[in-house]
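Enquirer: following is a predicted model, sequence given first.
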Amino acid sequence: MSGKFSGYQKKKKYLVCVDSDGCAMDTMDIKHIRCFGPCMVKQWKLERWQDEILKRWNEINLYTMTRGINRFKGLAMALQEIDQKYCQIEDLDTLVKWVDTTQELSNDALKTAIERNAGSISLGEALAWSNAVNAAITELPDEEKKLFGNVKEALEYAHRYADVAIVSSANKDAVLEEWERYGLLEHTDIVLAQDAGTKAFCIGELLKYGYDQEKVLMCGDAPGDLKAAEQNGVYYYPILVRHEAESWKEFREKGLGYLLNGSYGKGYHKMKIQEFMENLK
């Protein structure tokens, strides 16, 4: 088993996986609007077109069906559009190829790729951008990195009956710091962030501990979370954008109960996915 999973033990029959940014933590908008987009504009000197570019960055990462995309995938998408519409992005093909072929989308994996592709301008700039984003996120005031309503109560309740895993594509240090601040880590059993692999991979590795797929649920706010659940044959519970507190309240009062009594897949699952798709449109 991967080192990221070492020491993990299955304690209960049920498993609830939870995304962090935009799902449990109300941090997704502020991170993209104040950190990700502006750092890209600065790194690639795009100030001339920054208003249009920042608007498009937010569409890609927050308000369309690519919401929640990995930072490097979102970067590659944005830079390809910029290359076509505004100005040439030097050595872009190398970055796009790495994003499309790497098995791990993280700073550490990017460092390894830079060593193998000595002289690549785009890979070096992508790493500098990612480091700048992480630094900008740490500088955000704590009071602006908030917890969605009803999350703590929902996770505390879920942890009575299920193992709870954080499954996030965010930076691990940021996830640990935010969850620790709000007292959420005590209601979790393992933290799987950007460095552990894709969400689909992480769920798949957790299933190897012997969970029945019909006793596993992924809570998320983005299409990538739904896809990760579907790829592993487990259930999905959506935290609806702009209705997060209500979603967590329903999870505690209804959703978890359906999972525990074995009826989650009898209509409720399909209904929740339909709500999710309609809300994001």
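Expert: Yep, that arrived. Numbering: from 1, shown residues only.
Enquirer: hey, let's count contacts and neighbours off CA atoms from now on
Expert: Will do.
Enquirer: go through the lengthiest helix in the chain and flag the buried ones.
Expert: Scanning the chain for the longest helix, with DSSP state H as the assignment, gives helix 121-138. Using 16 or more other C-alpha atoms under 10 Å as the test for burial, helix 121-138 gives 121-130, 132-134, 136-137.
Enquirer: quick check: the farthest pair among these?
Expert: The span of those, defined through C-alpha to C-alpha, is set by I121 and I137 at 24.4 Å.
Enquirer: C17 in helix, strand or coil?
Expert: strand (DSSP: H, G, I helix; E, B strand; the rest coil).
Enquirer: spit out the contact partners of it.
Expert: For C17, the contacting residues are 164-167, 203, 216-219, by C-alpha atoms under 8 Å, 6 or more residues apart in numbering.
Enquirer: now with 6 Å?
Expert: Contacts for C17 (C-alpha atoms under 6 Å, 6 or more residues apart in numbering) come out as 164-167, 218.
Enquirer: ranking the residues you listed by neighbours, who comes first?
Expert: V167 (28 neighbours; other C-alpha atoms under 10 Å).
Enquirer: that residue reaches L192, doesn't it?
Expert: Yes - counting by C-alpha atoms under 6 Å, V167 does reach L192; the two are 5.0 Å apart.
Enquirer: would you agree V164 falls within a strand?
Expert: Yes - counting by three-state DSSP, V164 is found in a strand.
Enquirer: burial count for the residue lying closest to N61 once chain neighbours are set aside?
Expert: The shortest distance from N61 to any non-neighbouring residue, by C-alpha to C-alpha, 6 or more residues apart in numbering, is to R67 (4.5 Å). Neighbourhood size, R67 [other C-alpha under 10 Å]: 21.
Enquirer: buried set for stretch 93-113?
Expert: 94-96, 98-99, 104-107, 110, 113.
Enquirer: next one: it to chain centre, how far?
Expert: 17 Å (C-alpha atoms, centre = their mean, to the nearest Å).
Enquirer: give me the contacts around it.
Expert: 76, 122-123, 195, 197.
Enquirer: looking at this, E153 is in a helix?
Expert: Yes - assessed by three-state DSSP, E153 belongs to a helix.
Enquirer: second structure follows, compare the two:
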Amino acid sequence: MNSTFVELTKAEVDKDPAQQLKNFKRTKDFLVTIDNDGCVADNMNGKQMLVFHPQFMEFYGLWEIESYFREAAEYYNLFSVHRGCNRFIALQYTLKSLAARKDVQTVVKEKGIKLPDTKSLDEYLEYCKKNNLGQGNLTLRKFLDTRPYDLSIYKLLGWSDAVNDTFPYMNDKIPPFPKVRESLEVISKYADIVVVAQASYYDLLNYWSVQDIKKYLRTIAGQEMGTKAQNIEAVKKAGGYKDDQILMLGDADGDLKAVKKNNGFFYPIMPGSEKKSWEKFGVCFDAFIKGKYKPLEEELLKEFGTILLSEPAWEKPGYDHLKAYKEKQEIRKAIYEALIPKGKLLKV
């Protein structure tokens, strides 16, 4: 077990969030990076359906088109190849797709609703891209400094802050998947473990602390530090790991792309079959440290490639909005009943 985890203060995160990655000291033969939401714990659906989406509808007055907003937001955040992407990028996808749909245009006109304009959001994401920055509240505030009278950015930041403020109330209610603790114990004997995720540093720190699994980590790289690919690259360079000494565990296409950009291996935690994935991990990790993982990875990636959707339901022939929305209603209801029984959810 590692015992060298150093928690960053808020001042340190604000001043130089990537410092812990630049100064990373290697202690083991291998590097294992792990995504968090939907990978370590079954909190992906909960965070999106109970927090991200309701908070946005509340901030922007979109409850009257709840079924349309949830359908689009859930597609981009949970069920498609975009799963696990940054919140602001997912929001851009969601709002642009809603604005482009004729059925949504008809509904918002009938109800007198105005969809949020994405101009400032688009410019913020372009600002991050040009300056090689990660997307998160820290860089959103820096962007705000360049246009201090842009009220739409204040509102966007308010939503994102509210989301972050809500997460800690959920973290102690959603334990890690079975076999996660045992797997971390084994991994830590052979590899430096780093959480690489698009959640905020503070949310990640809170979850791993509350669940008493922080003790296995070397460090945490959240959205403030950069993209997943950038963060893996920084640790790889600082630690001097070779390509075949790097493994990432993740549940999204973005995780796969991030580690492959750094020429490492990927172990998919299959969405919908997470428990089974963790049960099988031990054999695969043993193959990884023995240099025999490549053929196993190839088989796993074939399966992983069939799970996430690449085309939304509303772009397919014969699309029926109410029918499509109802398909995921049992998932929504189960999460609300388990965590927020009196929460606001459209009944269909």
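Expert: Great, that's in hand. Keep in mind that what you see is a predicted model, and the values were worked out from it rather than measured.
Enquirer: what does the residue nearest to N61 of structure 1 correspond to in structure 2?
Expert: Here R67 of structure 1 is matched to R83 in structure 2, going by TM-score structural alignment.
Enquirer: I'd assumed N77 was in contact with that match.
Expert: Yes - look at R83 of structure 2 against N77 with C-alpha under 6 Å: they come within range, at 4.6 Å.
Enquirer: shared neighbours of those two, anything?
Expert: Joint contacts of R83 of structure 2 and N77 (C-alpha under 6 Å, 6+ apart) do not exist.
Enquirer: and the gap between the residue of structure 2 positioned farthest from its centre and Q211 of structure 2?
Expert: Using C-alpha atoms, centre = their mean, the residue of structure 2 lying farthest from its centre is E110. It sits 34.4 Å away. Distance of E110 of structure 2 to Q211 of structure 2, computed by C-alpha to C-alpha, to the nearest Å: 47 Å.
Enquirer: counterpart of G149 of structure 1 in structure 2?
Expert: So, by TM-score structural alignment, G149 of structure 1 is matched to P178.
Enquirer: and R181 of structure 1, by the same measure?
Expert: Per TM-score structural alignment, R181 of structure 1 is aligned with V210.
Enquirer: how about that match, nearest residue that isn't a chain neighbour?
Expert: D172 (6.2 Å).
Enquirer: for that neighbour, grab the count of nearby residues.
Expert: Count around D172 of structure 2 with other C-alpha under 10 Å applied: 14.
Enquirer: ok, the one 10 residues further on next?
Expert: Using other C-alpha under 10 Å, E182 of structure 2 has 11 other residues around it.
Enquirer: could you check how far the equivalent of G240 of structure 2 over in structure 1 is from G204 of structure 1?
Expert: Under the alignment by TM-score structural alignment, G240 of structure 2 pairs with G210 in structure 1. The gap separating G210 of structure 1 from G204 of structure 1 is 11 Å, by C-alpha to C-alpha.
Enquirer: neighbour count: those two, which is higher?
Expert: G204 (18 against 9).
Enquirer: ok, and that one, which helix or strand is that part of?
Expert: Using DSSP states H and E, G204 of structure 1 sits in helix 199-207.
Enquirer: over to H159 of structure 1?
Expert: Residue-wise, H159 of structure 1 maps onto helix 151-161 under DSSP H and E.
Enquirer: and that helix against structure 2, how far off on average?
Expert: Superposed on structure 2, helix 151-161 of structure 1 shows a mean distance to its aligned partners of 0.7 Å (mean C-alpha distance after the TM-score superposition for structure 1).
Enquirer: how far is that helix from where the chain is centred?
Expert: On C-alpha atoms, centre = their mean, the centre of helix 151-161 of structure 1 falls 20 Å from the chain's centre.
Enquirer: ranges for the strands of structure 2?
Expert: Secondary structure of structure 2, counting by DSSP state E: strands at 30-34, 191-196, 219-221, 246-250, 265-268.
Enquirer: matching residues in structure 1 for the last one?
Expert: Spelled out, that is strand 265-268 of structure 2. Against structure 1, strand 265-268 of structure 2 falls on residues 235-238 (TM-score structural alignment).
Enquirer: kindly report the same for the longest one.
Expert: Counting by TM-score structural alignment, strand 191-196 of structure 2 pairs with residues 162-167 of structure 1.
Enquirer: also stretch 45-56 of structure 2?
Expert: Going by TM-score structural alignment: stretch 45-56 of structure 2 matches residues 29-40.
Enquirer: now do that stretch: distance from first to last residue.
Expert: End-to-end for stretch 29-40 of structure 1, by C-alpha to C-alpha: 16 Å.
Enquirer: got the buried residues for it?
Expert: 29, 31-33, 35-40.
Enquirer: out of those, who's nearest F5 of structure 1?
Expert: K31 (27.5 Å).
Enquirer: from S2 of structure 1, how far out is the residue nearest to that closest one when sequence neighbours are not counted?
Expert: Counting by C-alpha to C-alpha, 6+ apart, K31 of structure 1 lies nearest to I137, which is 6.4 Å off, once chain neighbours are set aside. Distance of I137 of structure 1 to S2 of structure 1, given as C-alpha to C-alpha: 28 Å.
Enquirer: which residues in structure 1 form helices?
Expert: Using DSSP H, helices in structure 1 cover 28-31, 37-43, 50-58, 71-85, 92-101, 107-116, 121-138, 151-161, 172-181, 199-207, 223-231, 244-250, 256-260, 269-280.
Enquirer: what angle do helix 71-85 and the longest one make with each other?
Expert: What it means is helix 121-138 of structure 1. 120 degrees (axes from the mean of the first three to the mean of the last three C-alpha atoms, to 10 degrees).
Enquirer: likewise the fifth one?
Expert: Regarding helix 92-101 of structure 1 and helix 71-85, their directions subtend 140 degrees when assessed with the same axes, to 10 degrees.
Enquirer: structure 1: which residue goes with F281 of structure 2?
Expert: Using TM-score structural alignment, F281 of structure 2 lines up with F251 in structure 1.
Enquirer: burial count for its match?
Expert: That count, for F251 of structure 1 with other C-alpha under 10 Å as the rule, works out to 22.
Enquirer: not counting sequence-adjacent ones, nearest residue to it?
Expert: Among residues not flanking F251 of structure 1 along the chain, A154 sits closest, at 7.0 Å (C-alpha to C-alpha, 6+ apart).
Enquirer: would you check that that neighbour makes contact with R252?
Expert: Yes - using C-alpha under 6 Å, A154 of structure 1 makes contact with R252 at a distance of 5.0 Å.
Enquirer: distance of the residue in structure 2 that M277 of structure 1 lines up against relative to Y75 of structure 2?
Expert: Taking TM-score structural alignment, the alignment pairs M277 of structure 1 with G305 from structure 2. The spacing between G305 of structure 2 and Y75 of structure 2, counted by C-alpha to C-alpha, is 16 Å.
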